[in-house]
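A.B. asks: Turn this into a model:
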Amino acid sequence: IQLLGPQFGDPAVRNYAVSVLENLSNEEICSFLVQLVQALHYEPRIESALLQFLVNKASVDQSLGYYLYWHIKAGLEVAFFAVKLQFAMNEFRKTCKSHVMTALSKQEKLVLSLANIARGIRQVKQKAERQKQLISLLSELESFESVALPVDPRCEVNGLELTKCKYMDSKKLPLWLVFKNTDRSVEEHTYIIFKTGDDLRQDILTLEMFSLMNKTWLRHNLDMKMTIYSCVATGDSSGMLQVVWNSETLSNICKVDISLIASGGGVAVFKEDTLINWLMHETQTGELSRALDNFTRSCAGYCVATCLLGIGDRHNDNIMLKRNGQFFHIDFGHILGHFKSKFGIKRERARFVLTPDMAFVMGGTHDPRFRSFEILCAQAFNQIRAEATKYLNLMSLMISSGLSEVSSPADVRYMHDIMLLNLSDEHAAKEFTKWIHDSLHTKSTQFNHAIHTWVHK
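C.D. replies: I've put the predicted structure just below:
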């Protein structure tokens, strides 16, 4: 991967790197396809062994081909990258089988229609009228020829369940869409979120890093119960995300605390038992012990992953909990230490989100389950440190991608520094354990959550 970076312009060196990639499976290639597309920008010639490698892979693996197409399509919006990517797109079209191009054409048509609808409802100011307008516009798409969704090429849909579609009450009014599956024997419906006005390429990069970390941990028999959902950019400011079913935001969990409903959930943020009560209520009989284990492992995984990637703008509307106990993060608009501030004061002061109600799910800081959490964090942290070169090289390839928060070596340096590569595993583990307790006792995290819950009640 490093040999495909900008510092290696010799075609012989870059050709050697591609020859090594030939030994990887298509699944492995997909796991860092974002960086391989970005590496085309660093090729000294518009025609290259890397481009030929990618289009050849796409010609024999339909799913890989779909993802490659949309990665190229999104990159075309970046002006200084457009010439090489337009050539790549032309090569892709020449190499791809006709039925694949037909399928992609149908995907493009669907995406264009959804983007027009999303922009259209933003012009309507009244909420009730906005929902009516949405349903009216979507009714023109109520049924259509079967098409694979860009966010999951394995899933073909042929219509919308209009009664379940809505817009979401956030700044860009993303669409909550419920598609009818062509093959109803699998599942009746597929749920996705369609966004316009946001660059989802940073979300894709973050989720890719989460996925790679998860694979590292699983190779070492460390199952952190991560929730890796699908996300695809269909342009520089539009895209689709997979909905994680049977889950709620921590904000909504606070709001359903009946005893505190008058506060709009704001007071529930400060209660230690809010999350455990919700889990006990939602978990099936006999499954609570497994749910607590899922929570402990996934909370450890996301504490490590969000810390390493310097993920900011964390609040209880972008942290979620599944009914089986799995904890996970969504929405990654700020990474690599680009934390939000107000009037020059940094809003986020902890290295990662860990609050007393999360610790309470694990029995409190003196419980063996919490000690297990600390050990899992240390193990997960050290496993990623052992593969630091891979992660830093992958992030470095994104410096010229047009992402504002991955735009210089200083951004990647944040990830390098947080890995504590100058320390032994033992000392790094002790330092991370200290961060756990620092984060747990950072009261501003709870205040941020309470304010966010109250404002959005």
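
A.B. asks: contacts and neighbour counts: CA atoms only from here.
C.D. replies: Will do.

A.B. asks: Quick check: closest non-adjacent residue to L250.
C.D. replies: The shortest distance from L250 to any non-neighbouring residue, by Cα to Cα, 6 or more residues apart in numbering, is to N316 (5.0 Å).

A.B. asks: Show the contacting residues for the one you found.
C.D. replies: The neighbours of N316, taking Cα atoms under 8 Å, 6 or more residues apart in numbering as the test, are T249, L250, S251, H449, H452, T453.

A.B. asks: and the third one, what is it in contact with?
C.D. replies: What that stands for is S251. Applying Cα under 8 Å, 6+ apart, one finds that S251 lies in contact with G265, N316, D317, H449, T453.

A.B. asks: How about it: what's its closest non-neighbour residue?
C.D. replies: The spatial neighbour of S251 that comes closest, neighbours along the chain excluded (Cα to Cα, 6+ apart), is N316 at 4.9 Å.

A.B. asks: Doesn't the one you found lie inside a helix?
C.D. replies: No: the assignment for N316 (DSSP: H, G, I helix; E, B strand; the rest coil) gives coil, which keeps it out of a helix.

A.B. asks: Another for comparison:
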Amino acid sequence: MVSCETPYQKLNYVFSCHLLAQVQIKIGKLEGERKKPDYKEIIESPILNYSGAFQHLDLYVTAQIFANNQELCMPVKTSYKYIEKEPWIWDEWLTLPLRISDLPRNALLVITAWDIESPKSGDVPVCGSSISLFDRYGEFRQGSLEIRLWPNRVGDGNSKSTTPGLLSDQREFEIEEMIDSHQNSDEAANLGQANGLEEFPMLDELDRLAKLSKFYADGHMIKQEWLDNITLQKIENTIKNEKKNSKFFFMNVELAQIECDNVKYKVLYYEENAERIVQVIPNNDLFVVNDPELELDNIIESKNRKLEHTEQMVLFDMNLKPDTDSKNQLHKIINYPMTRPLKREEQTLLWNYRYYLTQNKKALSKFLQCFDLNLEFEGNTLMELMLKWQPMDIEDALELLGSKYKNYPKIRSYAISRLKNASNEDLILYLLQLVQALRYENFSSSNTSNIKSITTSGCSNSTAASAMPINISSNISSSSIKQPKSDDYGNNFAYSSSPPLASQTIIHNRNLLNQIEPLNTFELNLKSFLLERATKDEIVALCLYWFLKVEINDSKVLSSSASTINLFGQSSSLTNAHASSSSSNLAGTTNQYSNNLSARTNFQIFMDELLENLRDGDQTARSIYNSIINQEKFLKALNEIVKAVSREEGRMEKKLNKLISLLKNTEKSSFDLMNLDAPIPLIIDPSIKIYGIDCDKTKMFKSNLMPCKFVFKALPSKSFIDPEYSVIYKIGDDLRQDQLILQMIALMDKLLKQENLDLKLSPYKVIATGVKEGFLQFVDAVPVSNILNNSEYRSIREFLKKNNPSSTDKYGIKAEAMDNYVKSSAGYIVITYILGIGDRHYDNILITRCGKIVHIDFGYILGQDPKLFQPTIKWTKDFADGMGGIYGSDGKENKEYEDFKKYCCNAFLQLRRHANLILNLFSLMIDANIPGIALEPDKTVKKLIDKFKLDLSDEQAQYSLIKEIENNYGSLVGNITDVIHHYNTNRK
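C.D. replies: So this is what the prediction gives:
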């Protein structure tokens, strides 16, 4: 402590760095009136009648210290005190957990008054303010202060606080000097208004009087008792009136006085060796943890994590190897389901052994959870590690195209670099989900590749004479989009300010399979990738076109102003059609394109670019373009005929005759459905070419929607040798859910065959050509209900015997037919169990004459069922009897039933190993308008995880599946449901 004497006064002071006392503040009186809610707000929220916003407030006050935009301590609050009427008086000392010696020069004391408005909204701020603990001269504030609190705000602890409470704060003088520096008074007034100063207390009479009162109280004025009394009374009345007319709250607080031997001391800010200290203002935020039991982020753990992720730890971690226990834990973490969040300890373990894990391609998707993707250093580190990492499998890379990484184009680019290794055959299996992934693409920042330059080699614009007549009501297209420069990619990644380090020597020292090209890894996007594949492969392009068209025309996705495609809405000439898609028709929408993207806009823009690239491309691309024209013409003609027949009144026979008549009459029209001018790709399966419809084999089914069966005349090919291809065309039914499930069945069938497990599945083709229309491949099979009710069979085994007789094989049935029945039964039981297919009955389970089981009608998925308490697996006595029953005459299990259980277990285990692929595909469909998913989108992936039993070992999973099959065998509820369903069907 130091005393400094002058001829006029003596100054006692102490340096702040020597004071170990904690900061203390006394919360005194709060004055002010909170605005009451109006009648409209009360009507909308009746609970306001009983909240603090309407009745008398029971408030509490919190105090906290900030500096450099960060919290320095946890908030301290007043204890509960019942206050009968305003003003609120606490007279309570609060001790903050921070010493005066630890306070920085720019420390702010933030005070907020809180009220509990309703159970839903919880604590809401009534008013808040912030004051500097050191004045502009570096003196620590002591004694009584009256501060202004801003209504309905939390006290702002940022350096440029929006809730300043004192005139003497240095930043407020800076604002005032800024205003005074403007010569134009109007400009100064506008600046003041922009900073919220038009009603700020520092500019009114109240602040001047408060300053004079404090000056008088500190003994810096000559006292005249008679005059002082009159003046103080006048000041008191003026202050009272000013407070009454102000919109602010006012609080009396008192900061503890520093005394020693009854001598008061001033506290001056001083920091020893400050000239040697370089102040660094971190950008990290501290998180408020009000209660550890709430499982919120712990500020100590967050700080520890940031220290672990610093550059200084890189050299140490590069050579770190896990021990046995750590290896087992890492293996467990890597095999977690995709939806399971990692704990802090698990993230730390992955981070510590990140260089070791670069050899494990399955670990990268989990490792991405260890990063704060908004920090520049961690973003650059991630880019380096992704280039060194063993390349991910394609099925794992699909996860990176979901909504989780929609704001990180470089991570999505890495996923595309892995997809480039997929064959077109595999790509078609994922194409439905890749179209959905387009909704998460940011087209405005994507480096749109000029596919036209690839496909137009050796051709000119004159080749566009076969241009497709297009009428696009939207004025958004790729031709009006500003092409970003190649170096713009550095700004597309939210946490990267420099290109990834692609020239690290460590990359060349690793023998990575299918190593990716570092220079192109982060410069790819989904749109360009799909366009490139579509312009080179007809099957990819046609599937892509129909998937896109359905999404564009979905009424639940499009708004009233959304753009739609009408390929044949106008009979314009080819020249006009070509002109309609020129740049003049598509200009002037760059701002709207970049600022107002949505899912429907993405689909529409992609469709425009796809058609443009096909039309103006090379010979292959133009051939694909013509195929789309012919498919649309074919579908339009067929659709008009079916709709005309549906409007016809009369019996089914009359309608069928009308249908055949209309098909034959197309010979006279411009588009002959019976005999096409040239073969066209079949919409449902573009690998097959058709050249007409066999009208005599056309059929209509008895149903409210009256689906029609058409037999197409097909050209023989390597993949299809039959001369006919039968389909069912339905109008009025959304087939997208069936399309998704059949895609999954086809995918699972391929995965099982890759493991040499052919379960004789029959995944027929389905494609939706509109929101309420589409094609299904016709399967020549008999419903189980017809077999059981037919007096010729009466049982499945008898049906197999009649169609596949054998005098040498067991049960008098050919061994191949019995093998088909046992394997297909096992395959469909496992698949329908995993996908949660509901509403299984004997009418939608079919059997082919060669013994293969076929499931149809997938209106209920993921555990949904129109009937209560239904079994999860459709396995009844009738199905078991088809393979000879469960037990033989000797009381032991039949060989066929043992084989059935073996196939079930093997299939289940193999599909569990590919669970991540199936989960990723379903996660990409969450935002699609598919009824079974849209009902509970957030639970879609979890339901699949539960069915895969990923938390169990293989042995436990097998046991669980067999137990499920045995428990559902002969289910009483299932049998009763079958009887009721059969009765209702016969009544109809």
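
A.B. asks: returning to that earlier point: can you tell me which of the contacts of S251 of the first structure is nearest S372 of the first structure?
C.D. replies: N316 (24.4 Å; Cα to Cα).

A.B. asks: Alignment lookup: that closest one to the second structure.
C.D. replies: Matched across to the second structure, N316 of the first structure falls on Y842, judged by TM-score structural alignment.

A.B. asks: Then M395 of the first structure?
C.D. replies: Pairing criterion TM-score structural alignment: the partner of M395 of the first structure within the second structure is identified as F922.

A.B. asks: Give me the helices and strands touching the helix or strand encompassing its match, please.
C.D. replies: With the criterion set as DSSP states H and E, the secondary-structure element containing F922 of the second structure is helix 915-924. For helix 915-924 of the second structure, the elements it packs on are helix 394-397, helix 424-437, helix 940-948, judged by 3 or more Cα pairs under 8 Å, 6 or more residues apart in numbering; DSSP states H and E.

A.B. asks: Of the ones you listed, which stretch is the most buried?
C.D. replies: Ranked by average neighbour count under the criterion mean count of other Cα atoms under 10 Å, those are headed by helix 394-397 at a mean of 21.

A.B. asks: Now do the same contact list for N56 of the first structure.
C.D. replies: For N56 of the first structure, the set of contacting residues under the criterion of Cα under 8 Å, 6+ apart consists of T95.

A.B. asks: Against A74 of the first structure, how distant is it?
C.D. replies: 20 Å (Cα to Cα, to the nearest Å).

A.B. asks: same question, N116 of the first structure
C.D. replies: Applying Cα to Cα, the value for N116 of the first structure to A74 of the first structure is 17 Å.

A.B. asks: So between those two, which is more surrounded?
C.D. replies: Using other Cα atoms under 10 Å as the criterion, N116 of the first structure and A74 rank with A74 on top: 22 against 12.

A.B. asks: Just give me the match in the second structure for the more buried one.
C.D. replies: With TM-score structural alignment as the criterion, A74 of the first structure pairs with V550.

A.B. asks: Let me see the contact set for the nearest residue to that match once chain neighbours are set aside.
C.D. replies: Leaving out its chain neighbours, the residue that sits closest to V550 of the second structure by Cα to Cα, 6+ apart is G770, at 4.9 Å. Shown in contact with G770 of the second structure (Cα under 8 Å, 6+ apart): K549, V550, N553, D554, D734.

A.B. asks: Just say helix, strand or coil for the last one.
C.D. replies: So that's D734 of the second structure. At D734 of the second structure, secondary structure determined by three-state DSSP is coil.

A.B. asks: Could I get the contacts of N316 of the first structure in a markdown table, plus columns for distance to H366 of the first structure and secondary structure?
C.D. replies: Listed next are the contacts of N316 of the first structure as a markdown table, based on distance: Cα to Cα, whole Å; DSSP: H, G, I helix; E, B strand; the rest coil:
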| residue | distance to H366 of the first structure | secondary structure |
| --- | --- | --- |
| T249 | 27 | strand |
| L250 | 24 | helix |
| S251 | 27 | helix |
| H449 | 25 | helix |
| H452 | 30 | helix |
| T453 | 29 | helix |
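
A.B. asks: which of the residues you listed does the second structure keep?
C.D. replies: Shared contacts between this structure and the second structure among the contacts of N316 of the first structure (both residues aligned by TM-score structural alignment, their matches' Cα atoms under 8 Å) comprise T249, L250, S251, H449.

A.B. asks: What's the third one aligned with over in the second structure?
C.D. replies: Read it as S251 of the first structure. In the superposition onto the second structure, S251 of the first structure corresponds to S785 when matched by TM-score structural alignment.

A.B. asks: Tell me the spacing between that match and V830 of the second structure.
C.D. replies: Taking Cα to Cα as the measure, S785 of the second structure and V830 of the second structure are separated by 22 Å.

A.B. asks: For the stretch 551-700 of the second structure, just list every one of the helices.
C.D. replies: In the stretch 551-700 of the second structure, the helices defined using DSSP state H, counting those that start in this stretch lie at 574-580, 583-586, 590-595, 599-615, 619-646, 652-665.

A.B. asks: for the last one, which positions count as buried?
C.D. replies: Right, the one you point to is helix 652-665 of the second structure. Along helix 652-665 of the second structure, these residues count as buried under the neighbour rule (16 or more other Cα atoms under 10 Å): M652, K655, L656, K658, L659, I660, L662, L663, K664.
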